[in-house]
Structures are given as structure tokens and as C-alpha cells.
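Visitor: Next come a sequence and a model predicted from it.
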Amino acid sequence: MTPTESGQVALELERLRGSLDAGFARVDGSLALLVQRSDQTDKQLADHEARLDALEKNRWPLASLAALTATAGLGLALWELAGR
């Protein structure tokens, strides 16, 4: 290899290294963005879980209240029938 050819090879290797560095920087930036979005999604999911738990906790009295209302209605209907 002549000195001119080895200089051209070194120049091409340097260009290739620069291209690889730029590509890795772009991939690192994309990965950082994905990690940030993942963190935001985890926070949002935790918030939704907490809200769902609160709704489920407050929902149980509704079934009991409906059963009590139905029982009271049945009792009232029977009382009226017995009164006649």
C-alpha cells in the first residue's frame, strides 16, 4: 500500500467512525425518549389503578342499598296486602 492509499483508508475510516458516532447518538436519544415515555405510562397506569380501586371500594354499598330497598318494597307490599 502506498502512503497515499493508506491516507485515504485512514480518512475513510475516520468518516466511518464519525457516521457511527452520529448513529449511536441518535439511537441513544431515541432510547432516552422511549424510557421517558415508559416512565410516564407507568405513572399514568398507577394513577388509573388508584382511581379504579377507589371506585371499587365505594361501589359495594350500592348493591347492599339496592337489596335493602327491594326488601323494604316487598315488606311494604306485603303490609298493604295484609291490611286489606
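Guide: Nice, thanks for sending it over.
Visitor: When you work out contacts or count neighbours from here on, use the C-alpha atoms and nothing else.
Guide: Will do.
Visitor: how far away is D47 from L55?
Guide: Using C-alpha to C-alpha, to the nearest Å, we find D47 at a distance of 12 Å from L55.
Visitor: And for L34?
Guide: 31 Å.
Visitor: For burial, what's the neighbour tally of L16?
Guide: 12 (other C-alpha atoms under 10 Å).
Visitor: tell me which element it is part of?
Guide: helix 3-83 (DSSP states H and E).
Visitor: and that helix, what does it pack onto?
Guide: Judged by 3 or more C-alpha pairs under 8 Å, 6 or more residues apart in numbering; DSSP states H and E, helix 3-83 has no packing partners among the helices and strands.
Visitor: Check it against this one:
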Amino acid sequence: MSIPTPSDPAAVAVELEKLRGTMETGFARVDGSLALLVQRGDQTDRQLADHESRLDALERARWPLASLAALVATSGLGLTLWQLATR
């Protein structure tokens, strides 16, 4: 089996032009899809940075609670021992 050769060189030029148009359309579609993916990636990066900063703020605000609980427990124990000692 061989590829049939067209008898008219103009037919080859027309077919090549059609192929070129099809390729340009395909590349434009792929380029648009890639631009959309890049935009979504940028949005995801911004969301991750926002979540990271919010999580850091929550972690910084949380650490005094444990220290405060330990201070209250120690004070309660000290007052209890003082009351027992004064009886």
C-alpha cells in the first residue's frame, strides 16, 4: 500500500493549509487550557498562603491557654495546701 499522490500540486497546498488551520485551532485550545490551569494554580497558592497565615495566627493565640491552665491549677493546689495547713 502506498500513499496516493495527488495530480494537482494546488490540492496539496490546500490540504496543507487545512492541516495548518486545524493545528492552529488545536494549539489555541491547548494554550487556553494551560492558561486556565495556571490561573487555578495561582488561586490555589493564594488560598494555601492564606490558610497557612490563619493557622499560624491560631497557633500563636493558643499557646497561652496551656500556661494559664497550669498557673490556675498550681494556684488552686497552693490554696488548698494553705487551707489544710491552717486547720
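Guide: Structure received. All values derive from a computational prediction rather than experimental measurement.
Visitor: Can you find the partner of L48 of the second structure in the first structure?
Guide: Here L48 of the second structure is matched to L45 in the first structure, going by TM-score structural alignment.
Visitor: Report how many residues lie close to its match.
Guide: Other residues within reach of L45 of the first structure, judged by other C-alpha under 10 Å, total 12.
Visitor: V12 of the second structure now?
Guide: Neighbours of V12 of the second structure (other C-alpha under 10 Å): 13.
Visitor: What does it correspond to in the first structure?
Guide: So, by TM-score structural alignment, V12 of the second structure is matched to V9.
Visitor: And for P64 of the second structure?
Guide: For P64 of the second structure, the aligned residue in the first structure is P61 (criterion: TM-score structural alignment).
Visitor: circling back: what's the distance between the match of L48 of the second structure and D53 of the first structure?
Guide: 12 Å.
Visitor: what's the answer for A32 of the first structure, then?
Guide: Note on A32 of the first structure: its distance to D53 of the first structure, by C-alpha to C-alpha, is 32 Å.
Visitor: what do you get for P3 of the first structure?
Guide: As defined by C-alpha to C-alpha, P3 of the first structure lies at a distance of 74 Å from D53 of the first structure.
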